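S.K.: One predicted model, sequence on top.
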Amino acid sequence: MTPRTLLLAPDKFKGSLTAAEVVAALTRGISATAPETPILACPIADGGDGTVDAALAAGAAPRPAVITGPTGHERETTWALDGITAVLELADAVGLKALPGGTLAPQTASTHGLGELIARAVDAGARQIVVGLGGSASTDAGAGLLQALGARLLTAAGAPIRPGLAGLRELAEVDLGPARALLDGITLVAANDVQNPLLGPEGTAAVYGPQKGLGPKDVREADAVLAAAAELLDPGAVHRDAPGAGAAGGAGFALLVLGATQRSGADVVLELADFDTRLQGAAVVLTGEGRLDAQTLHGKGPAEVARRAVAAGAEVLAVAGAIDLDTAQLHEAGISRAWDLLSRAADVPDAIARGEELLDLVGREIGRSLSGVAPETPGP
């Protein structure tokens, strides 16, 4: 029997392994028990961590850069360039993972460094700039990003506002003209899978502020500050209520104000990775992420991979650190079988620490399944 070609298309296992590392570990395991199985690789992301890695894995060129990190320190990051398309990632540039020592800075963290990357992409000749949003450290409505692109965000005294939410409190005058001029002729894409508006109970401060260090009182105050800023940045109230305006502490709002188009992060990354072309050569697709749960089913990367794979007539398998979906939910998503790491570990920290080892073991089980070999019987 001719072996079926397998396409590996997992997202990252957040806090443990990148998508590329997941692919490598699974490949080692599957190749050990099903060496005849042809394996294709397509690491994915949904606009957050791993977006640039996915573009690089698809052949884009890495562009290292030193920028302003979320709290004003120098930060080394990388963006990707493929022809005239640039791919940038907020998470690595100015996100939570970029905070020195992981210390939260809810009042002062800024998106300035992301704006610096956008300007560099323009200087490099990019005509389409894809900005992956997710994992942000700030709630500044993208004010830092706008300033880095030349926008004038001033206090009542005519001075530039300070970084972060604290600085946004001082905003009295806005001139977006220089930023819009810089981006004239540029197609700007905000890539994320968040549908939150900027303001209100479903807005960026209420939903995402706590994970950045905002307490209940801080959240209420932040929402009021964002509302006042929106009056100046979006006087026609065109963008503040748009789905996705609340992405990344309001960076989605800033991009929309600059004329960006919002698209599903999963869709954008799958396009960049040329997933559909790779899918044509596969009979089985293996996807996954750190946790398969209800959020997965609402447009996240693995769900979109499964949807496309099923439409192409491929069987879909999945692997995750933990699985919170029952068999019926998995089947409804198009996933015929799933493996987890947590049941093979002592606890969550153990599963995270031994992620590569456990993925290798799961890969061996998947290889036996693909080869039609019965699983090994556990020892006493």
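M.R.: That came through, no problem.

S.K.: Only C-alpha atoms from now on, for both contacts and neighbour counts.
M.R.: Fine.

S.K.: Tell me the secondary structure of Gly321, please.
M.R.: Recorded secondary structure, Gly321: strand (DSSP: H, G, I helix; E, B strand; the rest coil).

S.K.: burial of it, as a residue count?
M.R.: Other residues near Gly321 come to 25 when the count uses other CA atoms under 10 Å.

S.K.: also this one, for the comparison:
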Amino acid sequence: MKIVIASDSFKGSLNSLEVAKAIESGIKKVYPRADIIKFPIADGGEGTVQAFISSIGGELVTTNVTGPLGTKVTATYGILTDKKTAVIEMAAAAGITLVPQDQLNPLITTTYGVGELIRHALDRGCTEFIIGLGGSATNDGGAGLAQALGYKLLDADDQEIAFGGGSLQNLRRIDATNVDHRIFKANFIVASDVTNPLYGPNGATYIYGPQKGATPKMLNELDNGLKNFAKIIYRDLKKDIHNLPAAGAAGGLGGGLFAFVNATLKRGIDIIIEKANLKKYLHDADYVITGEGKIDSQTINGKVPVGVAKIAKEYNVPVIALAGYVDDKSFLTHEAGIDAIFSIINYPITVEQAMEPTTAKMFLTKNAEEIFRLIKLITDKHEDE
């Protein structure tokens, strides 16, 4: 029996490789000789680097960069086995987990460190970049990243604007004279699972700003800043990000990467499926196991389980999904190719307890075992007949 485990992380609990190993342990209790292929996947957010390294191979690189509050942080990115492809999670340098809760403030947080990671990878000889946009603490539209790459973002007095989304209203001119021109010889792909525009009611600020510390008073200022940012970019760089889908991802970094490094924006699940050639592993599989922390009506909008299911269905492979939380709209994913969905929670427990890594691993292993006990029971019965 050949089984492919292609799951997203259970965010805040287990990364995608840990999920796959836990599921494998359960299956092996029933089918000890099964051919199990673990294929960790991420959608651009937490775990993207680890998923690529685990699925494709490569090395982790660690360096010090400017964090979201302007102080130094230690950040890690990946370089794949081809030695030319860098995989960067913007959250490693500008993530919300790097900012204490009482210091969250998108008026001042910056993406400068993300630009420094790009420069570091360029110094290592990388010419291909995959950048995941989940988990940001910023709302600066990628202004900090641009500054780190040599763009000068100037105010009315021809002075460099300060870090943070609060300074974007002061931007009057972009000077590209001293840009690191290696970026124009490189290829950038941005991995994101959101399609929000840069600004407006459904844009970066109003949808995601509050979770980054934006008060109601800040929202209008930040949104106007992004609108001004887009206007100056259009005039000086001839790049239109006003209505670009996914420009609002990661506080506008999606739009900034499009404008400053000519990035292509794609769904994260599509990138890893293509880059790691998932089809090669699925075409002759007996079962595919996928999952994520929560399966609900939003799962059909480009999330990992449905992305995996669509590929599996090209080869008529049954797809089973596991999740910590399964809501009453999860049935919508059946139409998208997921054949059966199971919550791994076996008894009443708090969310905090369920997300504790040891507990989550135990639940995944136990439920995978029981699912394959049932499969074995049915399979053995048919063989006897």
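M.R.: Received the coordinates, thanks. Since the structure is predicted, the reported quantities are computational estimates derived from the model, not experimental observations.

S.K.: Could I get the contacting residues of Ala206 of structure 1?
M.R.: Going by CA atoms under 8 Å, 6 or more residues apart in numbering, Ala206 of structure 1 touches Gly200, Val219, Arg220, Asp223.

S.K.: What's the separation between the third one and Leu214 of structure 1?
M.R.: By that I understand Arg220 of structure 1. As defined by CA to CA, to the nearest Å, Arg220 of structure 1 lies at a distance of 9 Å from Leu214 of structure 1.

S.K.: do the last one as well
M.R.: Here the criterion is CA to CA. By it, Asp223 of structure 1 lies 11 Å from Leu214 of structure 1.

S.K.: neighbour count winner among Arg220 and Leu214 of structure 1?
M.R.: For the pair Arg220 of structure 1 and Leu214, the greater number of neighbours falls to Leu214 (21 against 16), based on other CA under 10 Å.

S.K.: tell me which element the more buried one falls in.
M.R.: Per DSSP states H and E: Leu214 of structure 1 is located in neither a helix nor a strand.

S.K.: repeat for Ile375 of structure 2
M.R.: In the assignment (DSSP H and E), Ile375 of structure 2 maps to helix 357-384.

S.K.: Can you verify my assumption that Lys152 of structure 2 contacts Arg172?
M.R.: No - counting by CA atoms under 8 Å, Lys152 of structure 2 stays clear of Arg172, with 10.7 Å between them.

S.K.: Tell me how many other residues crowd Asp123 of structure 2.
M.R.: Burial of Asp123 of structure 2 is recorded as 11 neighbouring residues (other CA under 10 Å).

S.K.: do you know how far it is from Asn178 of structure 2?
M.R.: Counting by CA to CA, the gap between Asp123 of structure 2 and Asn178 of structure 2 amounts to 17 Å.

S.K.: What of Ile108 of structure 2?
M.R.: Distance from Ile108 of structure 2 to Asn178 of structure 2, counting by CA to CA: 24 Å.

S.K.: circling back: which contacts among the contacts of Ala206 of structure 1 does structure 2 share?
M.R.: Of the contacts of Ala206 of structure 1, the subset whose aligned partners also make contact in structure 2 (criterion: both residues aligned by TM-score structural alignment, their matches' CA atoms under 8 Å) comprises Gly200, Val219, Asp223.
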